[in-house]
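> Task: produce atomic coordinates for the following.
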Amino acid sequence: MLSLDELDSARATTLNAHYSAPVVIRGMYAALQRLGFTHGRILEPALGLGHFIGLMPDEMHARSLITGIEIDSITARLAKQLYPDADIRHQPFEESKLADGFYDVAISNIPFGSYRPYDPRFKTWNFLIHDYFFAAALDKIRPGGLVLFITSKGTLDKHDGALREYVASQADLLGAIRLPNDAFKKNANTEVTTDIVLLRKRLPGELPAGPAWKGGMAEITNSQGETIALNEYFAAHPEMMLGEMRLEGRMYGRSEPTLVGNGRPLDESLAEAIALLPRDVFKPERRRVVPPSLAQSFPAPEHIKPNAYTLVNDQIALRDGDSLQVLTGLSGQVAKRIRGLIRVRDAVRRCLQSQLNGTTDEDVVAAREDLNRTYDSFVARLGPVSERANTSAFRGDPDLPLLLSLEHYDQETGRATKAAIFRERTIQKQRPVPQVSTPQEALLVTLNER
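Below you'll find the model as predicted:
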């Protein structure tokens, strides 16, 4: 429930947040479809209020599993109310417990700035926040998956090529579209030159391909006779810039390279650039949907998610389409891990459901104690959930990220500490806001109570 302090925070967030223009988001989904993606597992790591969910094509939305990460608590709670069918998490991206190689697509307008998030996986790189989002997103998508990010032009144009080298070591550039500096003026009241960067993570053993982009800068001369340095990709593909690069303004005592629009409607210019992207390149690595052999099948209950593991008469089964396929031929250790993780997953679901259903405190405590027993038993036999052997065994199950959120795992020491759900309520009972003083506060309370 929103407290009055949180309402003040929500007002401040609304004033300061920058949001993506709908025409740009729709264009990115048009690009995604051109690249061959129709539905699957979608990650939005800088969600905001969820514009990338709200503007997703209806059929793609209906057939996809969507995860959104949002650092601001009020914004995340509002997004949960707006999009209850999505898995929306209030946490920094660097603290999210998402499974590697799980998602088909990462799509977002990522933050940029001088902040360097701490993530032990990238401590030797010490990436700035916008660079970090590229590196971390590539870990989260599976081979053959796609990354479509809006980022500042500095990602491609800066002289320090460390991030480009890192990305190019595992992904190919499919294309980039430079947006005019006023593309976000109407929505975010800001004028900044940004790029849509489109990447494809390579399959194991696949050789690098695609246009040159990771190397040094190139120079172009514009219609005003100005010489401007920019990424070699745009020098070779000026048709992917929706306007002309010029030296504008006086930032820090010098002119700033800026893309000035061509005067045409943005949706038309964007559609023309999208039409130049490659077609149907989304051909991801096949998931192990059908393990070694199948003994028998049963109709799948609605509550079991696609590709999820479950137990049928104490036998491991997998939902494949509308049926449950009983699996045989799994190695003994893999079967033990899957069986144990199914029980932990079901226990945490019961614990969460007890908090959501408004049951008595005694019922909530009983469900929490059951979760502790189930989790402790698993860890005693097979180690923390986050250990590679466990995540590999359960890879592909849509609730693996939920399981990973149960632990704070130190990759250097291999030790895990329990998350708050093992000790306390993580979903509080709603208490009504006693009063509001503005229409904006009334709207926030209404959205929260729906």
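
> use CA for all of it now, contacts and neighbours both
Will do.

> Quick one: classify the nearest residue to D182 once chain neighbours are set aside as helix, strand or coil.
Among residues not flanking D182 along the chain, E191 sits closest, at 5.0 Å (Cα to Cα, 6 or more residues apart in numbering). For E191, the assignment made with DSSP: H, G, I helix; E, B strand; the rest coil gives coil.

> Touching, E191 and E248? I think so.
No: if you go by Cα atoms under 8 Å, E191 and E248 don't touch, sitting 11.5 Å apart.

> one more to put side by side:
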Amino acid sequence: MTGPDDPSWRELADRVAMDDSEHTSALRPHRIMTGHLWMALRTLGFDSGRVLVHGDDPTAFLGHPQAKGHGFASLTATVGPADHLGYPVQAEKFTDITERFDLVVGALPYNDVKFTHPAHQTRRNAWQDLLTLTSLNLTRPGGLTVILASHDLLDAPHTKVQEQMADQADLIGAVRLPGGIQRNIAGTDNPTDLLLLHRAAPGAARQVRDFTYAAPISINGRMLLLNNYFDERPDYVLGQIGVDPFNGGPNALTVTADPTLFEADLSDALEDIATHARQAGLMYETRVKGVDVAAQDSEQHSVGGASLNTAQGGREPATGDGDPDWDDPCVDESGLDLW
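This next block holds a predicted model:
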């Protein structure tokens, strides 16, 4: 008889959860996120510009009225000040890997899946690291990057990836969303983070919002890791932190909340983040007309393959027993996320 501690049970549970995440619509919560996210972006000074939206359900994050609420793709568009929720007149598939965008929004793959097998957790973490750094690399200096990721991205112990994020961008703010708010199905109830980042220009004065350290906390006698950003700003955690009894280790963290309060809580958090950032001068910077933002060769992370450089402290996707043959929808031969 198999049980939750059996590797084959964990692998099957994870595969079912991945399938549910891929094929179950999250249209309503994504539209809620989109509406309040775009209001925050307008407050931060984004009026118009070139936009790349990639990952899970990009049409919803562009405000498309006929979005389906699931599916991986990468879309580019020119957004103007009059476009409702940022939705442009025309969106096209992302093809030009040399372009640098004014705004990049990435809903990273399987961000809401609560993996139970350690190998699967490691694989998802590595993809998140790679795509987060790639998203920043595709954002021009002075532009904005928005990432929807599993809480593991920030709650992991101090990593080279977090240092690279801090080197390239200032954290405008982050909101931790309750588990199950995207898809209320067992296995897709992983807490997720909505991060707003300002791509730093070379030599520019930097805003200090440290997010490169996860502190140990005790919840119900269990030791968990919580990023110091949220430890110092509990109002940006939209629910009650708890422990997942089926997951071991320091990342067995959950966030539970009344789903009827989600929209109001998200609105308050994003409005507060955008208002404080505006007061601090951490704003979107308009592209200087006639200045060509050249493609940047990143030495900080590998975009030519399916892993990060572990010699630099990145997290290598796990291989061997328990590692599924994922049809990774993230990286093509160029190494960039064309989905």
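
> And the strands in structure 2?
49-56, 72-79, 91-93, 101-107, 139-150, 169-177, 192-199, 214-219, 222-227, 240-243, 253-256 (DSSP state E).

> What is the corresponding segment of structure 1 for the fourth one?
Mapped onto structure 1 using TM-score structural alignment, strand 101-107 of structure 2 spans residues 103-109.

> repeat for the longest one
Across structure 1, the stretch matching strand 139-150 of structure 2 (TM-score structural alignment) is residues 141-152.

> Quick one: residues in contact with that stretch.
28, 100-112, 130, 137-138, 192-204, 282-285 (Cα atoms under 8 Å, 6 or more residues apart in numbering).

> now swap in stretch 271-286 of structure 1 and tell me
Here stretch 271-286 of structure 1 makes contact (Cα under 8 Å, 6+ apart) with 27, 30-31, 34-37, 104, 142-146, 174-175, 177, 200, 203, 239-240, 242.

> how much space between the closest residue to A295 of structure 2 other than its chain neighbours and D152 of structure 2?
Leaving aside its sequence neighbours, A295 of structure 2 sits nearest to T98 (Cα to Cα, 6+ apart; 5.0 Å). The gap separating T98 of structure 2 from D152 of structure 2 is 29 Å, by Cα to Cα, to the nearest Å.

> Please say which of the two ends up with more neighbours.
Set T98 of structure 2 next to D152 and count neighbours by other Cα atoms under 10 Å: D152 wins out with 25 against 11.

> Could you pull up the residues touching the more buried one?
Listed by Cα under 8 Å, 6+ apart, the contact set of D152 of structure 2 reads N125, N251.

> What separation do you get for it and R42 of structure 2?
Relative to R42 of structure 2, and taking Cα to Cα, D152 of structure 2 is found at 28 Å.

> about what we covered before: need the buried ones from the contacts of stretch 141-152 of structure 1 selected in PyMOL.
If you want just the buried ones from the contacts of stretch 141-152 of structure 1 in PyMOL, going by 16 or more other Cα atoms under 10 Å, the selection is:
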select buried, resi 28+100+101+102+103+104+105+106+107+108+109+110+111+112+130+137+138+192+193+194+195+196+197+198+199+200+201+202+203+282+283+284
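
> Could you check which residue of structure 1 pairs with E232 of structure 2?
Residue pairing (TM-score structural alignment): E232 of structure 2 is matched to A236 of structure 1.
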